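Student: The sequence isn't on hand, but the structure is:
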């Protein structure tokens, strides 16, 4: 009996020694394949395993973790996440309400909220205690009506959803911005192009959809913005309808307000040309092959001496439409 106990103790010690001497990359591979709550429990195995799970490159707090935390106490989810040296955080399909002890993510570099319920007050508070934030993505978040963003180190912003207002302040390094507006609820302090783009002094890449038309200034679409987007190099428009005069005027307004723009990407035909000759690349997706799109191409070819590349997507045209379009364009080029 004593011999069996001794052999059992030896086997246990040998197993413990083996676990303690596993290479770090092996430990990481083991932990990655475990539910997060089980990975946390491995801290008791040995000194080498102590909080080894915190060094994992990716942590997934899924429904299983949430159900487990709810059995113990409220707020365990946020408290546990708050204890990490967290740099990248993606949160989806949940309600966000940080506990009183939450002090923010001091090292957070990127934050993505998708289908998340969060109030404007909670969001503003969360952003204010993430001083290192560089990338922010918000997609269809409910209860987030008045969006106020103050992030000194923000460089990339992606917004998709419905808002009452969007205020971007103290973000001097914000160079890439995407805004897809589903709906805008007008209020007494309604924001428009002037207030929105005043917060983007150094934007270089700007992506917009037809929702931007909801923010037309009270006086109508201006010929150009009050302040030029002097750093803008790439402008992209999505879901625009050339048959709408306001949409055409909107595109032209932004083109005229971007003196250093190098590339335009659109999914339709547009009327008019930029005021300068700095255009180097143009990408078009043609819907008709006649009218504005054909005239636009002719004018661009004739008035852009530094144009290097023009991509024309004809997939939306019928076979006959492609034939007529190519015949028209090639005929004009032969005349030149």
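Tutor: Happy to help now that I have it. All values derive from a computational prediction rather than experimental measurement.
Student: only C-alpha atoms for contact and neighbour calcs from this point on.
Tutor: OK.
Student: now the strands for the stretch 1-150 of the chain?
Tutor: Using DSSP state E, counting those that start in this stretch, the strands assigned to the stretch 1-150 of the chain run over residues 88-92, 110-114, 135-139, 146-150.
Student: In TSV: these, plus distance to residue 54 and mean neighbour count.
Tutor: Formatted as TSV, the strands of the stretch 1-150 of the chain follow (distance: least, Cα to Cα, whole Å; neighbours: other Cα atoms under 10 Å):
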stretch	distance to residue 54	mean neighbour count
strand 88-92	13	15
strand 110-114	18	18
strand 135-139	22	18
strand 146-150	29	17
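Student: Those strands: which one's closest to residue 200?
Tutor: Closest to residue 200 of the strands of the stretch 1-150 of the chain is strand 146-150 (Cα to Cα; 11.7 Å).
Student: List the contacts of that closest one.
Tutor: Contact with strand 146-150 is made by 120, 124, 127-128, 163-171, as judged by Cα atoms under 8 Å, 6 or more residues apart in numbering.
Student: okay, the strands of the stretch 1-150 of the chain in a markdown table with distance to residue 274 next?
Tutor: Formatted as a markdown table, these follow (distance: least, Cα to Cα, whole Å):
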| stretch | distance to residue 274 |
| --- | --- |
| strand 88-92 | 39 |
| strand 110-114 | 35 |
| strand 135-139 | 31 |
| strand 146-150 | 32 |
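Student: one more structure, for comparison:
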């Protein structure tokens, strides 16, 4: 029985030809002399939503430059939904200034040029990133106009990174950005909310650094019921004070980063004891700074590690900054936290060395941990650090790797000292048969 071979239809031939032309184009084997014809312009024939998606991934200056490609590309950039004037954009402006021999020209970062883009944008704006370089005082009127424009365009992600010394005052139109899902601010002042404001009902992440609040930081938190990520940077003051009760109300929180001294020392212990635990059922990552600032509170005045563990027992990843292994107050507190988190899998510690407390008593009895990976930054090789590592290795049967990186300012005296530290680490007993110790002492 003979099979019948049907001739390909016209549609099948057209699809085959288009596929062949596309493969030739991406492989570089095709003659591009006729690329300008409508049939061969693969990119231009893509749906507008695809072109916009591609252009959103380009640096904004490159996206705007596409207007010179062809007549039908003249207005493609006006469909952009993301406006990113970040540090890379600032660097581009600086390099362009140098090429034009305009060094010292104060107009190299001209917000009027940014303002000129807004009237041409046709669709919604979902993301806005603005970096203000050092030495540049932003024109307040222009900035207020931008925020007002964005509030009308349904802005969802708003980032302001102010590297200048002058604090930027946010306009009250920020409260009109009802669709906000991500808000990141640095070195600015957050205004008081109007009486009609009912909160950022869609906000998922809030990241603040050097931000002051006219009506209190907790007002913003409590009016963001869906918040999943809360970050308070402690590298620079001022740091907004936080009421623990307000944080505990955020049942969707998955990531929390804050300095311990930002929490009201009178509220935290009472809150945990009175309300009971566990709290924050979805919390998986905790970044905790133990730094001391002038006027700050001591760890022992704030909370016991046991109370913290009983409340946040579901944490899988813990990062501790400014942990002084030699401190008789801080060390027991940290030990209590680490050995009190039954589900902890990842531990990262940034050590510090403010002082050496000779009266420190080393803990002896500790239970098993579920840790898989450990990173110790700013290692100095003190006996308290080595004791901590020894205990970790003995209590972590599932451990895969522990990475130890010395502080940059710590220079071990020759190969002999490095050898002695490495030798001591190798002699520690390990509960895990697969645990690797990565000691970077270069």
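Tutor: Yep, it's here. Here the structure is a predicted model, which is why all the values come from computation and not from measurement.
Student: Read off where whichever strand or helix holds residue 52 of the second structure ends up in the first structure.
Tutor: According to DSSP states H and E, residue 52 of the second structure maps onto helix 48-56. On the first structure, no counterpart of helix 48-56 of the second structure exists by TM-score structural alignment.
Student: what's the matching range in the first structure for stretch 316-333 of the second structure?
Tutor: By TM-score structural alignment, stretch 316-333 of the second structure lines up with residues 233-250 in the first structure.
Student: cool, and stretch 389-400 of the second structure?
Tutor: Counting by TM-score structural alignment, stretch 389-400 of the second structure pairs with residues 297-308 of the first structure.
Student: just how off-centre is the matching stretch within its chain?
Tutor: 32 Å (Cα atoms, centre = their mean, to the nearest Å).
Student: Tell me the counterpart of residue 129 of the first structure in the second structure.
Tutor: Under the alignment defined by TM-score structural alignment, residue 129 of the first structure is paired with residue 199 of the second structure.
Student: buried set for stretch 286-305 of the second structure?
Tutor: For stretch 286-305 of the second structure, burial by neighbour count (16 or more other Cα atoms under 10 Å) applies to 286-291, 297-299, 302-305.
Student: need the helices for the stretch 1-150 of the second structure, in chain order.
Tutor: With DSSP state H, counting those that start in this stretch as the criterion, the stretch 1-150 of the second structure has helices at 10-27, 48-56, 60-65, 87-99, 111-115, 140-152.
Student: Next, format those helices as JSON lines and append distance to residue 227 of the second structure and mean neighbour count.
Tutor: Below are these laid out as JSON lines (distance: least, Cα to Cα, whole Å; neighbours: other Cα under 10 Å):
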{"stretch": "helix 10-27", "distance to residue 227 of the second structure": "43", "mean neighbour count": "12"}
{"stretch": "helix 48-56", "distance to residue 227 of the second structure": "26", "mean neighbour count": "15"}
{"stretch": "helix 60-65", "distance to residue 227 of the second structure": "30", "mean neighbour count": "15"}
{"stretch": "helix 87-99", "distance to residue 227 of the second structure": "27", "mean neighbour count": "14"}
{"stretch": "helix 111-115", "distance to residue 227 of the second structure": "31", "mean neighbour count": "12"}
{"stretch": "helix 140-152", "distance to residue 227 of the second structure": "20", "mean neighbour count": "17"}
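Student: Pipe the ones you listed into CSV and attach distance to residue 350 of the second structure per row.
Tutor: Below are those laid out as CSV (distance: least, Cα to Cα, whole Å):
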stretch, distance to residue 350 of the second structure
helix 10-27, 47
helix 48-56, 36
helix 60-65, 37
helix 87-99, 27
helix 111-115, 39
helix 140-152, 38
